[in-house]
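Chemist: Pasting the sequence and the predicted coordinates here, then a few questions.
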Amino acid sequence: MTIQNNLSSRAAENLAGSNVMLEGVIKANANKFDFNENRDGIINLGVAENQLMTAELREIFSKVDTADTKLFGYGESPSGSRLLRSHFANNIFNRYFKPYESVLGEQMVLTAGCSATVDNFTFCVCDPGDGILITTPFYGGFNTDIMAKSKARVIEVHLDGVSPFGLEQIQLMQDAVDNARSEGTRVRAFVLSNPHNPLGRMFAREVIIAFLRFASKNQIHILFDEIYALSVFDYALTGLAKEEQPDSNPFISVLSIPNIEQYCEKELVHVAYGMSKDFCLNGFRCGVLLSPWNTELLDAMRSIAVFTWMSSTTEAMLTKLLSDPIVIEDFTKTNQARLAESYTYTVKTLRDHEIPFKPAQGGHFIWIDLRKFIPSHLISSAQAGERSAEHLVWRAMLKEGVYVNLGEAFSERLVGFFRLSFSVPVPMLELGLKRMITACQRASLSDAEA
């Protein structure tokens, strides 16, 4: 009897699959770089983990008594305390997302991280085998969030040169829905990130409205992942980084669209948010599902919230952080300025080494093109979509002591693209980029037997 015979078919299916992004994360986390204690460790420029605001967070949280005996018991509710949900409503969504209709605390469910939010959302709107539509490239974690437990399917829409920020993609999305349905797959939702992950840009109002109309036409849910909403930094750019910016769209939350019912049934429209990105708290695990017009979905999310209940300590610390609008404003502005500084340094380095990239407006990352470093003997196979060249460059970087996320993890069909996260202090970023370029140059010289 094999081990898999002792497991559920769901678990066996998960074990049979591979997760190249997780493989890199595990290697990077097992040997973390530290200027004082482990200079030979791996500098993590692959995970969207903002390390620019640690001093400010330490100061804010030092005022929370984490040994308060009230925190030793269960919290008020598995879907988040009324006070914390109120702070999210008033001090985040109503203040920064400019909603056309004011957001209320009872319109959201809190979970232990945005991955848990997407997983619970999928569980509540999909049966096993149902499809959720996503255009490529997209955040690779969605694959796990949607498929690992709920056993829904990710339906990838490959745009193949069509802009993910334009209107032409709508027909490709419709074709994907029609094809899935003709094959017997029920399509239940469309998920997108705004600001986009991994491309770091925002959608224009007309495109958001087109997405809404598409959801209405097909009677599917539409989940806007707006977790980078307060990490938009393009207004603070200077010099070459500013000159590189094409015409930019401001961040527009779907919540700010007036009279949304003109375009889509309101109960189909939802927003995911969390504390990992804008507030640099990946390890705290706090996600939000905001569904202002669908009480049935909220009740369904609450029915399983006990499995993704935040710790009482986390809830207390987040309540402290989000209780003061002035603190939030200062924190956000400082974070955006530091993101702009790190992004500017990254752009200059990439330009100095003639590495193409897609200019970003927000988020923690930039989409870079490392195809020029593919060894000559692998160019033909890479152009045909075979991933060994991308893996070669990626593993060369890990060996050199830097982790950068490869395009395969984002379902990018073109071989040789990577997502580079720059949200680390400039001295670490400088060393990490130096290691990356050294590794790429060495990989490009690999001979046919390497």
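Modeler: Looks like it arrived, so ask away.

Chemist: C-alpha only now, for contacts and for neighbours.
Modeler: Will do.

Chemist: Could you pull up the residues touching residue 397?
Modeler: 403-404, 435-436, 439-440 (C-alpha atoms under 8 Å, 6 or more residues apart in numbering).

Chemist: Mind listing what's buried along the helix or strand where residue 15 lies?
Modeler: According to DSSP states H and E, residue 15 maps onto helix 9-16. For helix 9-16, the neighbour count (16 or more other C-alpha atoms under 10 Å) marks residue 14 as buried.

Chemist: At which residues are the strands of the stretch 1-150 of the chain located?
Modeler: 43-44, 108-111, 131-135 (DSSP state E, counting those that start in this stretch).

Chemist: could the ones you listed go into CSV alongside mean neighbour count and distance to residue 229?
Modeler: Listed next are the strands of the stretch 1-150 of the chain as CSV, based on neighbours: other C-alpha atoms under 10 Å; distance: least, C-alpha to C-alpha, whole Å:
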stretch, mean neighbour count, distance to residue 229
strand 43-44, 29, 23
strand 108-111, 28, 17
strand 131-135, 24, 19
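
Chemist: follow-up on the earlier one: I'd like to know which of the contacts of residue 397 is nearest to residue 300.
Modeler: Nearest to residue 300 out of the contacts of residue 397 is residue 404 (C-alpha to C-alpha; 37.7 Å).

Chemist: Once you drop chain neighbours, what's closest to the closest one?
Modeler: Nearest non-adjacent residue to residue 404, counting by C-alpha to C-alpha, 6 or more residues apart in numbering: residue 46, 4.0 Å away.

Chemist: let's bring in a second one:
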Amino acid sequence: MGAPKKIIAESIFATITPILREEERVPKLSTRGNDWSKFNIGHSQDLYDPVKNPDGVVRLTNAHNAFLHADLAAFINSHNQFDKGDCSYGKGDTGTLRLRTAMANHLNEYFAPVSSFDAEQITFAAGVTSLSEISAMVLCDPGDAIMIGRPCHSGFEKDLCMRTGVNIEWVSFAGDNQFSLLEVADYDAAFEEAKARGSNIKALIICNPHNPLGQCYPPDTLKALVEFCASKEIHLISDEIYALSTYEREDRPSEKFTSVRSIDPSGIIDSRQVHVLYGMSKDYGAGGMRLGCVISQNPNFTKAVQAVSRFASPSKFSMDLAAKFLEDRQFVHQFLQESRRMLLQGRLYAEELLKQTDIPFHNQGNSGLAIWLDLRGFIPSLGANYDPWFAEQLIAKRFEEAGVLVDRGAVFSAPTAGRFRLVFSVDSATLREGIKRINNVLQHF
């Protein structure tokens, strides 16, 4: 005969009560700590491999250039002789002079600046993510705002706002081409509307070449944006992390990358209002180095950034390897040439697979590592009662259940639901399997 139910219940309660009391004794997190604890980093351990793990997850979300990893690893393995000084804290918490000089020389060759980049203008930290946040902290007080056109890089909202108290003022465009000279008027209208609400905008940030659209800002549009920032007395931050990830196409005119530093500021804007973000992660497939830099002709901005960047100092080993890489000009030239060839090949192969499966996409641009899918046509098939953004979330969930990950438009603050970003800079087998799984899901709508 079993124990009475009351005794069992009391026994269970006696067991869990100490646990509950122990939990009550644990000091609570701060409000922000509690919010951040809900953040999902999204590590994936069960990744697809055509031979070793054919049932694994196909991840087409990480914007890294996998085409370059073999050549980069070979370079690193042949240049990993370090000085014993690299084992100490040493000098150069915000970039060694050697690295900053190598980067300045590199940018002067490829970015065609009106006035040369100088090592003293460059501050390094452990990634552009850190420097985006630091730039926001240096330019804005809590409650101030930064303007961004939508859609745009999914990380900006987290990077600029998560710990800074800064707000985002999103800009939507009347036309379908935010790179057109005509669309600059939308920035002006958005600025005045935000100002009327009491929003204090301190800066505009752009992504050039653009992520996720893969297009470059034409020189005329860049100049107009510089003029806009001058007229509103705000800063311009140009994230040029994909600057050299462009490729020539034969089927349509290819867009050229133009750095904001190649726009002559004379008579337009104080050059101290213009800042450039760059790094090793995209053009060189070196995200693992964790090296980004911000370049500014504003000494006070640079000093302030350096003061905060010590919380995100890069590794001495990474800085040594990056300096060796950038100093080997012949290798860099060949490396970038091969990168452009493989990016074009990967983009065209992705387009071919998408066309074969009748999956529509943004068929413009010739830069970056991703394609902007247009799945808006599948939203109505879910039913009139579905909110479009919920429908987009549902499609993403079904992709995940099918073993393929692509980022949905909401994380890029897309103006309409149904857009997804697919990274194509992966091996052909992975790309083929990923698009196959996407198509299998869409066939059931």
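Modeler: Yes, it's here. Keep in mind that this is a model prediction, so the values were computed, not measured.

Chemist: Just give the TM-score of the two.
Modeler: TM-score of the superposed chains, computed with TM-score structural alignment, normalised by the length of structure 2, equals 0.90; 422 aligned residues with a C-alpha RMSD of 2.1 Å.

Chemist: okay if I get the strands of the stretch 1-150 of structure 1 as TSV plus distance to residue 97 of structure 1?
Modeler: TSV is the format used below for these (distance: least, C-alpha to C-alpha, whole Å):
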stretch	distance to residue 97 of structure 1
strand 43-44	30
strand 108-111	15
strand 131-135	23
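
Chemist: Those: which one's closest to residue 274 of structure 1?
Modeler: Shortest distance between residue 274 of structure 1 and the strands of the stretch 1-150 of structure 1, using C-alpha to C-alpha, is found for strand 108-111: 8.8 Å.

Chemist: Is the equivalent of residue 305 of structure 2 over in structure 1 in a helix, a strand, or coil?
Modeler: Taking TM-score structural alignment, residue 305 of structure 2 has residue 301 as its aligned residue in structure 1. Counting by DSSP: H, G, I helix; E, B strand; the rest coil, the backbone at residue 301 of structure 1 sits in helix.

Chemist: Residue 301 of structure 1 contacts residue 120, correct?
Modeler: Yes. Counting by C-alpha atoms under 8 Å, residue 301 of structure 1 does reach residue 120; the two are 6.4 Å apart.

Chemist: ok, which stretches of the stretch 201-350 of structure 1 are strands?
Modeler: Using DSSP E, counting those that start in this stretch, strands in the stretch 201-350 of structure 1 cover 221-225, 269-274, 287-290.

Chemist: which bit of structure 2 covers the shortest one?
Modeler: Mapped onto structure 2 with TM-score structural alignment as the criterion, strand 287-290 of structure 1 occupies residues 292-295.

Chemist: Repeat that for the first one.
Modeler: Counting by TM-score structural alignment, strand 221-225 of structure 1 falls onto residues 235-239 of structure 2.

Chemist: What does the residue nearest to residue 404 of structure 1 correspond to in structure 2?
Modeler: Using TM-score structural alignment, residue 46 of structure 1 sits opposite residue 61 in structure 2.

Chemist: Okay, its match and residue 245 of structure 2: tell me how far apart.
Modeler: As judged by C-alpha to C-alpha, to the nearest Å, residue 61 of structure 2 and residue 245 of structure 2 stand 17 Å apart.

Chemist: More neighbours: those two, which one.
Modeler: More crowded of residue 61 of structure 2 and residue 245, by other C-alpha atoms under 10 Å: residue 245, with 23 against 17.

Chemist: Contact partners for that one?
Modeler: Residue 245 of structure 2 sits next to 282-283, 339-340, 343, 367-369 when contact means C-alpha under 8 Å, 6+ apart.

Chemist: Return the subset of the residues you listed lying in helices.
Modeler: Using DSSP state H, the subset of the contacts of residue 245 of structure 2 located in helices is 339-340, 343.

Chemist: What does residue 399 of structure 2 correspond to in structure 1?
Modeler: So, by TM-score structural alignment, residue 399 of structure 2 is matched to residue 397.

Chemist: Regarding its match, what is its secondary structure?
Modeler: Following three-state DSSP, the label given to residue 397 of structure 1 is helix.

Chemist: burial count for the match of residue 305 of structure 2?
Modeler: Applying other C-alpha under 10 Å, I find that residue 301 of structure 1 has 24 neighbouring residues.

Chemist: who are the neighbours in contact with it?
Modeler: Each residue near residue 301 of structure 1 by C-alpha under 8 Å, 6+ apart is listed here: 109, 120-121, 124.

Chemist: Determine which residue in structure 2 is aligned with residue 179 of structure 1, please.
Modeler: Looks like residue 179 of structure 1 aligns to residue 193 there (TM-score structural alignment).

Chemist: so where does that match fall, helix or strand?
Modeler: Secondary structure assigned from DSSP H and E places residue 193 of structure 2 in helix 184-196.

Chemist: do the same with residue 422 of structure 2
Modeler: Here residue 422 of structure 2, judged by DSSP H and E, is contained in strand 419-423.

Chemist: same for that strand, what does it pack against?
Modeler: strand 370-374, strand 407-408 (3 or more C-alpha pairs under 8 Å, 6 or more residues apart in numbering; DSSP states H and E).

Chemist: Mind putting the strands of the stretch 201-350 of structure 1 into CSV with mean neighbour count?
Modeler: CSV is the format used below for the strands of the stretch 201-350 of structure 1 (neighbours: other C-alpha atoms under 10 Å):
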stretch, mean neighbour count
strand 221-225, 24
strand 269-274, 24
strand 287-290, 27
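
Chemist: Please name the spatially closest residue to residue 365 of structure 1 (chain neighbours excluded).
Modeler: Excluding the flanking residues, the one nearest residue 365 of structure 1 by C-alpha to C-alpha, 6+ apart is residue 421, at 4.0 Å.

Chemist: Identify the residue of structure 2 aligned to the one you found.
Modeler: Under the alignment (TM-score structural alignment), residue 421 of structure 1 pairs with residue 423 of structure 2.

Chemist: follow-up on the earlier one: mean deviation, the match of strand 221-225 of structure 1 versus structure 1?
Modeler: When structure 1 is superposed, stretch 235-239 of structure 2 averages 0.4 Å from its matched positions, counting by mean C-alpha distance after the TM-score superposition for structure 1.

Chemist: to the chain's geometric centre, what's the distance from stretch 146-156 of structure 2?
Modeler: Here stretch 146-156 of structure 2 is found 10 Å from its chain centre; the criterion is C-alpha atoms, centre = their mean, to the nearest Å.

Chemist: In structure 1, which residue range corresponds to it?
Modeler: Using TM-score structural alignment, stretch 146-156 of structure 2 pairs with 132-142 in structure 1.
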